[in-house]
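Engineer: The amino acid sequence is not available; the structure is as follows:
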């Protein structure tokens, strides 16, 4: 599995530029939505948990501003079993951490919105951990 895309998104989530962080978060949600759609009906997947993760990723993406530039990020295919989804779970958790950092410096209305999106990232990460049997 090529992890360069995942590493690049991780680096962008740590950017001091709020616009870059929001764009990376949007890309992570978009990529994770596509990933969850692809694995929903895999033989070793819990369809309900995959759909929950898809829904939360989609909602999180829809609550963020559309990135000003760039192209959609394609998720590299996950490895087998639960371990194959760990990089994506960690990336969603990183989105939550990055949004928490942004919300700490934001006005009340923006902070509230970012907190809601952060909760969606956390919920999506939790559902994704349950998609494949341990």
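Structural biologist: Here it is on my side, so go on. Since this is a predicted model, take the numbers as computed values, not measurements. Numbering: from 1, shown residues only.

Engineer: make it CA atoms for all contacts and neighbour counts henceforth
Structural biologist: OK.

Engineer: Okay, and residue 91 sits in which element?
Structural biologist: Assigned by DSSP states H and E, residue 91 belongs to helix 86-104.

Engineer: Next secondary structure after that helix?
Structural biologist: For helix 86-104, the following helix or strand on the C-terminal side (DSSP H and E) is helix 108-129.

Engineer: one more structure, for comparison:
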């Protein structure tokens, strides 16, 4: 298993945690990692630069809504493999982040922030999915 696949699997597992702090920290990590992925692929031959930048911007905005993780260390990963298939795991991760954030409960203000972060995750997944199409 590649380092990226392993890192993605770790994040996916942690998103299923019962502990809201773990889910929030994992979502923060996933947004950070996906922003970096978008930055790396933006100017690749055959990439839709605008969609990559939109995905990166949405990830960065969503990450900014979440509290800084108190524990853990950043997940290390390799750049995605070429072609549309290389981005699929990252798109899936963002979709999972959106679902996990939607499942968290907060007070009214917190719920609004979580809903917005989940919405941004879905938008970023959609944009990222179209970066290498065509």
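Structural biologist: Thanks, I have it. Quick caveat: nothing in here was measured; it's all calculated off a predicted structure.

Engineer: can you give me the angle the helix holding residue 91 of structure 1 makes with helix 108-129?
Structural biologist: Helix 86-104 of structure 1 runs at 170 degrees relative to helix 108-129, counting by axes from the mean of the first three to the mean of the last three C-alpha atoms, to 10 degrees.

Engineer: can you pull the buried residues of helix 86-104 of structure 1?
Structural biologist: For helix 86-104 of structure 1, a neighbour-count test (16 or more other C-alpha atoms under 10 Å) marks 86, 88-103 as buried.

Engineer: same for it, what does it pack against?
Structural biologist: helix 4-13, helix 18-39, helix 108-129 (3 or more C-alpha pairs under 8 Å, 6 or more residues apart in numbering; DSSP states H and E).

Engineer: of those helices, which approaches residue 48 of structure 1 most closely?
Structural biologist: Each of these was scored for nearness to residue 48 of structure 1 using C-alpha to C-alpha, and the closest is helix 108-129 (8.9 Å).

Engineer: what inclination does that closest one have with respect to helix 18-39?
Structural biologist: Counting by the same axes, to 10 degrees, helix 108-129 of structure 1 lies at 30 degrees to helix 18-39.

Engineer: in the superposed pair, what's the mean gap between helix 108-129 of structure 1 and structure 2?
Structural biologist: If you overlay the two and look at helix 108-129 of structure 1, the average distance to its match in structure 2 is 0.6 Å (mean C-alpha distance after the TM-score superposition for structure 1).

Engineer: Show residues contacting that helix.
Structural biologist: Contacts with helix 108-129 of structure 1, where a contact means C-alpha atoms under 8 Å, 6 or more residues apart in numbering, come from 29, 36, 49-50, 52-54, 56-57, 59-60, 63-64, 82, 85-86, 88-90, 92-93, 95-97, 99-100, 102-105.
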